[in-house]
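Undergrad: Just a sequence and a predicted model for now, questions to come.
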Amino acid sequence: MEAIDVITAKRDGGELTGEQIRWVVDAYTRGAVAEEQMAALNMAVVWRGMTRAETSAWTQAMLDSGERLDFGGLDRPTTDKHSTGGVGDKITLPLTPTVAACGAAVPQLSGRGLGHTGGTLDKLESVPGWRADLSPEAMRVQLAEVGCAVCAAGPGLAPADRKLYALRDVTGTVESVPLIAASIMSKKLAEGTASLVLDVKVGSGAFMKDAASARELAETMVAIGTDHGVRTSALLTGMDTPLGRRVGNALEVAEAVEVLSGGGPSDVVELTVELAREMLRAAGLDGARDPAEALRDGSAMDAWRRMIAAQGGDPDAPLPAAAERRDILAPATGTLTRLDAYAVGVAARRLGAGRARKEDPVSAGAGVELHAKPGEEIRAGRPLFTLHTDDPARFDGAAEALSDSFAVDGPARNLPLVLDRIG
């Protein structure tokens, strides 16, 4: 088999066979197919698309490139959640221990932030002592003893995806639903979970800006999961406005702890409970316990504390705080009708909470505090945002990003928190 034949077949609109896909992904991973050839094939996929069978085979080929975790034999069913990323999306933090408190095991492999979206590992690393790296053996022990773990994916999981994603990132071939879906699902299937819930974000702060493309991505990923024997469903959720009232690593951990304590912003609580119920349904535990009760009675908090401690963290230690703060004041009195998630994410990154390149460091205490959400009243001269950073030279760039991020008494065009369920 030769790479040029696979490239031209897809370039001309043909459907690749499973044998062709397995060969080209394996050969590229081994270095037998050149970077420029795989770049050409990726571009052909961007233009021509893939059928369900092709996408499933592409996912399987990436999955077969590495190891697959196996959590069979645990005394509780396994379930996991994946979010396509957003601003203030701290949901994994309260969600994982809540689902564990309701009887499931949650093996949550998470990532770091890039661009305007935050990363779960960056957030948790603001907890003193907490470590992201767990071996498969340590993860299994923690799932058996605690019921949940949030950690980094090891290099042995879907190595073909790591190499392919780096190539797509520099060749303008990221924006392809089949390639995005296969990338996400190859890693999630490698976790070995029995069921999976996808949180597919829609809106200005999401990768998918409109509901039609988000639905296409969700349906594609649900189909891949189903084809691979994993019970999979998806919720389409709004990301026009940031989740919660704090955006930034330690800031979001503090807000997640508020939710686990029975308080916190209503949107974070609502989405945590909705996703927890969906995960428990997928795990066959929908009649076992209500996640809202686990938040109220403290059992979710207990699971959080055990999880943090099991990974070396101190759940009682003070979280890092930024050295500098600056308020941005509301220019008028009225009702806040728009708060753009993308602009807030950019501001948080400029303050040091995120990274423009994968190698950039992040500041644990940096970020943006929101004093109002759409639908709430604001008053001229009162704080609308509080900026947190260790470097005051960053304030002006963040303020510039926020200058057109909101509207007062204008038309409201905010998406509902949960738009639809798929699967």
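TA: Happy to help now that I have it.
Undergrad: alpha carbons only for contacts and neighbour counts from here, please
TA: Fine.
Undergrad: can you give me the strands for the stretch 251-400 of the chain?
TA: For the stretch 251-400 of the chain, the strands defined by DSSP state E, counting those that start in this stretch occupy 324-329, 334-339, 367-370, 377-378, 383-389.
Undergrad: and the fourth one, what does it pack onto?
TA: To tie it back to what came earlier, the one meant is strand 377-378. When contacts are defined as 3 or more Cα pairs under 8 Å, 6 or more residues apart in numbering; DSSP states H and E, strand 377-378 packs onto strand 334-339.
Undergrad: ok, now the longest one?
TA: Where contact means 3+ Cα pairs under 8 Å, 6+ apart, strand 383-389 is packed against strand 324-329, helix 341-351, strand 367-370, helix 395-402.
Undergrad: Give me the contact list for that strand.
TA: 322-330, 351-352, 363, 365-372, 378, 395, 398 (Cα atoms under 8 Å, 6 or more residues apart in numbering).
Undergrad: okay, pairing it with this:
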Amino acid sequence: MAAPATSAPSAPPAPVAPGDLSEGGSRGPPDLPPEPKQLPELIRLKRDGGRLSDVDIRGFVRAVVDGSAHGAQIGAMLMAIRLRGMDLEETVALTRALATSGQQLEWPEAWRSQLVDKHSTGGVGDKVSLVLAPALAACGCKVPMISGRGLGHTGGTLDKLESIPGFTVIQSPEQMQGLLEQVGCCIVGQSKKLVPADGILYEARDVTATVDSLPLITASILSKKVVESLSALVVDVKFGGAAVFPSQAQARELAEVLVGVGAGLGLRVAAALTAMNNPLGRSVGHSLEVEEALLCMDGAGPPDLRDLVTRLGEGTGRGVGAYASEPAPPGGPAPASPKPPPRRQEGSCSGSADRRRPRTKAPPGWPRPWTTAQPGTGSSGCSRGRAWTRAWPEPYALGLPRSAGSCCPAPGSRRSCTRPETARWSWSRRYRWRACCTNSGPGAAAPGSHSGRGWAPRC
């Protein structure tokens, strides 16, 4: 019998250089990634109308966080973005870079469909977040709200909360989860752990006249919301004399950008356009606005504030479907909006929201009146000082909402009042406005530690 044929041993394969996937082996060194551009080159590129790549944007944000970017370079880049703008891909990249500059919040899986939030572009007297967050929590939602401070003439939610003596807005992720488990909502500020890059750019925008830049506004808002791992977000985009954007067309453009960038980041976003030609509610000033928010949670308060809280709460509670709020025509009635659930509409959530105040984990030294006193009784913890009252003719009303917002920030916040004489102005002949000194500021342990100014109407 013939022996079986055996195959000859095959020759070993030719060595292939790392990075070379061609069949014939390496014919040169592998391609190296391009060198990152220096900050002056990035600023020059955007100044001349060029487009920043994802690597360029991440390099700029990294330099902002690690301190290698000088303040002048940050301001120059912000102004270049303000003047030249950004396309959708650039804005998505900037938002993602800001969000990943810190820690990502993680929540229990059971909360996935309950995590909602609301954000506003800001306006004089805008105190909606102070009311809406506990109202949504009372209706079963989880609201991990990372808010901001005042920009330009608009007041910040964090500044309002810090008018409460002893209140702190800096909370760790573990403390935030504990508050959501106990209370259902929390309002905190960015920190070294949460979107630190946005905190630096946010402060720089306030002093470089770049507050109204659409890509910077979009990136600042959505970076904080991406970190929250939300299932739904409603953004209240305001326009008018008391808002950041006086034009409805500008506000609509921002709303479209917010929705588009949110989709690019996998975040469900709906934008509500609301007119704000006058301050919202009847009070302007950090402490006074907090008291008015308490009145609203108690089922009282100004009708315009309660109506806006109800409409935004309905849009958030729907899980952000195709909700949009059209502004009321000048001098006309507000358009019909979807009827909200009775608990939000009739204020029957107020008892549940009120029960959440005593359960809030207050820091040591938090005044007892803030957890027990009835709103509007004058015992809310923010003591009041001397009040001035003066009425002006109608022509002086023009432009006052912005002036009122500009002189209201309390010394305890990042900005201070530089024109105390403007506290005697009035923006309507129907009201007389009271300017009062209020104790405010982070860490204020006793009345008299800080002073600020605000307005409240007296008919």
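TA: Nice, thanks for sending it over. Just so it is clear, the model here is predicted, and its values are computed rather than measured.
Undergrad: What does the TM-score come to for these two?
TA: TM-score of the superposed chains, computed with TM-score structural alignment, normalised by the length of structure 1, equals 0.76; 375 aligned residues with a Cα RMSD of 3.6 Å.
Undergrad: With respect to G13 of structure 1, which of the helices and strands packed on strand 383-389 of structure 1 lies nearest?
TA: helix 341-351 (35.5 Å; Cα to Cα).
Undergrad: and the angle from that closest one to strand 383-389?
TA: Helix 341-351 of structure 1 and strand 383-389 are oriented at 40 degrees to each other (axes from the mean of the first three to the mean of the last three Cα atoms, to 10 degrees).
Undergrad: tell me what helix 341-351 of structure 1 is packed against?
TA: Packing partners of helix 341-351 of structure 1 (3+ Cα pairs under 8 Å, 6+ apart): strand 246-247, strand 367-370, strand 383-389, helix 395-402.
Undergrad: In TSV: the ones you listed, plus mean neighbour count.
TA: Output for these, formatted as TSV (neighbours: other Cα atoms under 10 Å):
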stretch	mean neighbour count
strand 246-247	30
strand 367-370	26
strand 383-389	22
helix 395-402	18
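Undergrad: among the ones you listed, which is nearest K81 of structure 1?
TA: Nearest to K81 of structure 1, of all those, is strand 246-247, at 20.6 Å by Cα to Cα.
Undergrad: residues in structure 2 matched by that closest one, start to end?
TA: Matched against structure 2 by TM-score structural alignment, strand 246-247 of structure 1 falls on residues 283-284.
Undergrad: How far does the matching stretch sit from its chain's centre?
TA: Remark: stretch 283-284 of structure 2 is offset 20 Å from the chain centroid, using Cα atoms, centre = their mean, to the nearest Å.
Undergrad: what does it contact?
TA: Residues from elsewhere that reach stretch 283-284 of structure 2 (Cα under 8 Å, 6+ apart): V124, G125, E289, E292, A404, G405, C408, G454, W455, A456, P457.
Undergrad: hmm, back to that, show me the one of the helices and strands packed on helix 341-351 of structure 1 that comes nearest T272 of structure 1.
TA: Closest among those, using Cα to Cα: strand 246-247, at 15.9 Å.
Undergrad: mean per-residue distance, the closest one to structure 2?
TA: Compared with structure 2 after fitting, strand 246-247 of structure 1 deviates on average by 1.4 Å (mean Cα distance after the TM-score superposition for structure 1).
Undergrad: Alignment lookup: C139 of structure 2 to structure 1.
TA: Mapped onto structure 1 by TM-score structural alignment, C139 of structure 2 lines up with C102.
Undergrad: Spit out the contact partners of that match.
TA: L280, A288, R289, D290, P291, A294.
Undergrad: Surely the fifth one and P97 touch.
TA: Translated: P291 of structure 1. No. Counting by Cα atoms under 8 Å, P97 is not a contact partner of P291 of structure 1; they are 10.0 Å apart.
Undergrad: Just want to know which of the two has more residues nearby.
TA: Taking neighbours as other Cα atoms under 10 Å, P291 of structure 1 and P97 compare with P97 leading, 31 against 24.
Undergrad: who touches the helix or strand hosting that one?
TA: Secondary structure assignment for P97 of structure 1, by DSSP states H and E: helix 92-101. Helix 92-101 of structure 1 has contacts (Cα under 8 Å, 6+ apart) with 81, 105-106, 108, 120, 146-150, 253, 256-257, 259-260, 272-273, 275-276, 279-280, 291, 294-295, 299-301, 303-304, 307.
Undergrad: Please verify my assumption that K238 of structure 2 contacts S247.
TA: No. Judged on Cα under 8 Å, K238 of structure 2 makes no contact with S247 at a distance of 9.3 Å.
Undergrad: Between these two, which has more neighbouring residues?
TA: Counted by other Cα under 10 Å, K238 of structure 2 and S247 do not tie: K238 has more neighbours, with 31 against 14.
Undergrad: which SS state does that one fall under?
TA: strand (DSSP: H, G, I helix; E, B strand; the rest coil).
Undergrad: what lines up against it once you look at structure 1?
TA: Match for K238 of structure 2 (TM-score structural alignment): K201.
Undergrad: Its match and V259 of structure 1: what is the separation?
TA: K201 of structure 1 is 21 Å from V259 of structure 1, where distance means Cα to Cα, to the nearest Å.
Undergrad: My read is that R415 of structure 2 contacts P409, right?
TA: Yes. Counting by Cα under 8 Å, P409 is a contact partner of R415 of structure 2 at 6.0 Å.
Undergrad: ok, those two, which is more surrounded?
TA: Ranked by neighbour count (other Cα under 10 Å), R415 of structure 2 and P409 place P409 first, with 31 against 18.
Undergrad: Contact partners for that one?
TA: G150, G155, D159, G285, H286, R415, S416, C417, G452, R453.
Undergrad: One more: A347 of structure 1?
TA: G367, V368, G397, A398, A399, A401, L402.
Undergrad: I'd like those residues as CSV, with distance to A9 of structure 1 appended.
TA: Formatted as CSV, the contacts of A347 of structure 1 follow (distance: Cα to Cα, whole Å):
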residue, distance to A9 of structure 1
G367, 48
V368, 49
G397, 47
A398, 47
A399, 50
A401, 45
L402, 47
